[in-house]
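# Okay, structure incoming, though there's no sequence with it:
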């Protein structure tokens, strides 16, 4: 009961703080972010000391080297957070912007104004830099935020929360606008997800297990993506010299992220020519290939795929390969095994490219580009709080505008409805 009361009070404080945040000027919000950047630079060594506690506990728990690397607050990571904060200050503030202004026949002027969502709960794993990134995006958009990072990063996240709240206090803003849940008990998440009266949106960010747990237990709307099963379709009219580096970049640049390539589809008309070339390059870079019977026959170095391989998010140097008879079969495969994250086509045929854009359902569809570009920074948002593969109310990377909604604004001169 004591834990539930703690979470209740934390959520109510966030709701009160959100009401105050709505009135902040862009300058004040940017001043807060600049102060956070300054505190990160000045408190660097203290942050490392707290982070070392998490790293030591991680080693003791047997976390993998990759997980420990994600957990580490190195100088490069701290510098990246500082740069990100300053870049966010330079981005336009969407709050208060009135769009689609029209004059109605009765003389009423009607528009739609960008406003904050209110209170956002962010539940995430491992990377402590997400604490600063998410808090900064929420402050810039006038949202209060409740942050619940992974238990493996508790000391780092609480240290970062102290800096964030210090910056808010320096500018006479309610420190409850940014709060980190101070306990690692999973019951805290379970109870938080029931507080629909105080929290407006939940954004989980992490593995599929975490996201499914949040979606199954939340009474609050959830923006989510379960996994990133991304495909690259090499059309019969593709420039094959262009296709090779696109496949390599999509798969090996960072294989453990959600916009990495998991399935390679190749038109049968060019499979005999293209497959041996691309297999040679992929295997030279340590990629294990699992393919359909036709691909196994065409190119040495591909092992027969098991049924469970199709549609798997490997997050590793493993790639499924399938030869398809054309666009229609590629589309059907993507509909069956894709995750509505990122889909790309390599083609020089304008009509085929336009069909791909119109008919493939994903948060980002690309023509002659690496799947790795589905990222808020790369797509011009400046920053992102996550990627949504649901459609209400955001689809794809979530930047500043995706952390807002719109309300109607009506100006009259005494009109009454007849």
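Arrived safely, thanks for sending. This is a predicted model, so every value here is computed, not measured.
# rest of the way, CA atoms for contacts and neighbours
Fine.
# how many neighbours does the nearest residue to residue 389 once chain neighbours are set aside have?
For residue 389, the nearest residue in space outside its immediate sequence neighbours is residue 225; the separation is 4.9 Å by Cα to Cα, 6 or more residues apart in numbering. As a burial measure, residue 225 scores 25 neighbours (other Cα atoms under 10 Å).
# ok, now residue 371?
With neighbours defined by other Cα under 10 Å, the count for residue 371 comes to 28.
# can you check residue 42 too?
Neighbouring residues of residue 42 were enumerated by other Cα under 10 Å; the total is 11.
# Included below, for side-by-side comparison, is a second structure:
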């Protein structure tokens, strides 16, 4: 088994075509998936708990006599936490504390209400309020992700959300104790052992047992992504996530085995994950490839890593670090590592990325688990216009306007002119009635 990411150079005549082909990924869902998801959503909207139980038995091989058997009690979450080995308990608590501290700072910076009064007494401002109830989807099945629990639930809790409803598939009834313990640490209000499109439908429409939420966050498979897309409007969603991505900008100063392993860290997620290296030193790229060859046989998920690197990976020789930064901005990656002796020299040139990791010691994996910033990040170039999950995703903003009698004399005349210009006479008259003779 070997992993040979595509070798490219920006000086080659065919670079643009090869580069574009390697980046291409379509967010379109298979037509059969879309059709099946449509059926599931409609069925859950119609039959509620009955449909959720049927799909859970069918897709997760989990037979339950009623929804109460699929709900995880707070005492069960606490028991899972207390039963963990001490080293795991401490790691969860330390990670949660760092994530909470970061999001509390985020709330102070961007999540507070504000207002001002103009000289005539008019008040203008913004009122920030938390959502009442949110649903977080935690993937299950192939792997368990306690870190996803922390990253979705903690910013919601910091924002002041009243209820946090967690859904997590437990195929054949297998409950991951770390996921349950993370729910306890993160302050999840209620948790259900359901997954797939049926879980999204239950959260979006509500059932006799599962409360309807205002927003759904968290990643999932193609069925979950399709369901989230279709229920948007009934509820809010965070994003439609694509495959995991890492882009490493390297100046040749970081040990090449570190960079090879960082490329592996995303490639091991799945075959569609993308790992790219940009570097102006061709010899260094050769050394990274040699480390890929050496380290791959040691990896338990070697087959997935090899498939990802062979199918979507790239090692790109650039003319300079400045050109590497320009290409990075075109890619707008989910995770961007600056593996440089002077990362702060290059960071100002980088405009588009979900998260930027500065310096050789800042591996992307630290951001996934415990650095503090959120690991739910925009993928597939959407970092051009969207941001990491944060406290602001669990809040909404209402404008505050209090016009004084004096202010109404100025604003009323402006509004009257513009309203008449738009042909909306009632708008104009409403403003004019407040004008003094």
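Received, thanks. This one's a predicted model, so the numbers in the text were calculated from it and none came from an experiment.
# care to give me the TM-score?
The pair, once superposed, lands on a TM-score of 0.56 when counted by TM-score structural alignment, normalised by the length of the first structure; 318 aligned residues with a Cα RMSD of 5.1 Å.
# circling back: assess the claim that the residue nearest to residue 389 of the first structure and residue 395 are in contact.
No. At 9.7 Å, residue 225 of the first structure does not count as touching residue 395 under the criterion of Cα atoms under 8 Å.
# shared neighbours, these two?
With Cα atoms under 8 Å, 6 or more residues apart in numbering applied, the overlap between the contact sets of residue 225 of the first structure and residue 395 consists of 387-389.
# now, which of these sits nearest residue 136 of the first structure?
residue 387 (16.8 Å; Cα to Cα).
# The equivalent of the closest one over in the second structure: what secondary structure?
The criterion is TM-score structural alignment: under it, residue 387 of the first structure has residue 377 as its aligned partner in the second structure. Assigned with DSSP: H, G, I helix; E, B strand; the rest coil, residue 377 of the second structure falls in the coil class.
# How much space separates residue 219 of the second structure from residue 402 of the second structure?
Using Cα to Cα, to the nearest Å, residue 219 of the second structure is found at 41 Å from residue 402 of the second structure.
# Neighbour count for those two, which is higher?
A side-by-side neighbour count of residue 219 of the second structure and residue 402, using other Cα under 10 Å, places residue 219 first with 21 against 13.
# and the more buried one, helix, strand or coil?
At residue 219 of the second structure the chain is in coil, as set by three-state DSSP.
# So what does it match up with in the first structure?
Matched by TM-score structural alignment, residue 219 of the second structure corresponds to residue 205 in the first structure.
# Quick one: residues contacting its match.
Applying Cα under 8 Å, 6+ apart, one finds that residue 205 of the first structure lies in contact with 122-125, 211, 224, 386.
# Then residue 99 of the first structure?
The neighbourhood of residue 99 of the first structure, defined by Cα under 8 Å, 6+ apart, consists of 111-113.
# Neighbour count added to those residues, as CSV?
CSV is the format used below for these (neighbours: other Cα atoms under 10 Å):
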residue, neighbour count
111, 18
112, 18
113, 19
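# Sitting in strands, which of those residues do you find?
Of the contacts of residue 99 of the first structure, the ones assigned to strands by DSSP state E are 111-113.
# Just the buried subset of the shared contacts of residue 225 and residue 395 of the first structure, written out for PyMOL, thanks.
Buried residues within these, as defined by 16 or more other Cα atoms under 10 Å, are selected in PyMOL through the command that follows:
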select buried, resi 387+388+389
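# In a markdown table: the shared contacts of residue 225 and residue 395 of the first structure, plus distance to residue 60 of the first structure.
Converted to a markdown table, those look like this (distance: Cα to Cα, whole Å):
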| residue | distance to residue 60 of the first structure |
| --- | --- |
| 387 | 32 |
| 388 | 34 |
| 389 | 36 |
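# Between the ones in strands among the contacts of residue 99 of the first structure, which sits nearest residue 2 of the first structure?
Compare each of these with residue 2 of the first structure using Cα to Cα and the shortest gap goes to residue 113, at 40.3 Å.
# Just give me the neighbour total for the residue lying closest to residue 21 of the first structure once chain neighbours are set aside.
Counting by Cα to Cα, 6+ apart, residue 21 of the first structure lies nearest to residue 142, which is 4.9 Å off, once chain neighbours are set aside. The number of residues packed near residue 142 of the first structure is 31, by other Cα under 10 Å.
# separation between residue 142 of the first structure and residue 163 of the first structure?
Residue 142 of the first structure is 18 Å from residue 163 of the first structure, by Cα to Cα.
# just the contacts of residue 205 of the first structure now: which is nearest residue 1 of the first structure?
When the contacts of residue 205 of the first structure are compared for distance to residue 1 of the first structure, the smallest value, 21.5 Å, is given by residue 123; criterion: Cα to Cα.
# what's the counterpart of the closest one in the second structure?
Structural correspondence for residue 123 of the first structure with respect to the second structure (TM-score structural alignment): residue 137.
# ok, the residue most central in space within the second structure - contacts?
Nearest to the mean C-alpha position of the second structure, counting by Cα atoms, centre = their mean, stands residue 376 at 2.7 Å. Taking Cα under 8 Å, 6+ apart as the criterion, residue 376 of the second structure is in contact with 148, 151-152, 218, 388-389.
# Max pairwise distance over these: which two?
With Cα to Cα as the measure, no two of these lie farther apart than 148 and 388, at 13.2 Å.
# Is the match of residue 123 of the first structure in contact with residue 179, as I believe?
No. Under the criterion of Cα under 8 Å, residue 137 of the second structure makes no contact with residue 179, lying 11.7 Å away.
# Check which residues of the helix or strand that contains residue 243 of the first structure are buried.
In this structure, residue 243 of the first structure sits in helix 240-252 according to DSSP states H and E. Of the residues in helix 240-252 of the first structure, those with enough neighbours to count as buried (16+ other Cα under 10 Å) are 240, 243-244, 246-252.
# Quote the end-to-end distance of stretch 418-431 of the second structure.
Comparing the first residue of stretch 418-431 of the second structure with its last one, the separation is 11 Å (Cα to Cα).
# Tell me how many other residues crowd residue 35 of the second structure.
For residue 35 of the second structure, the number of neighbouring residues by other Cα under 10 Å comes to 11.
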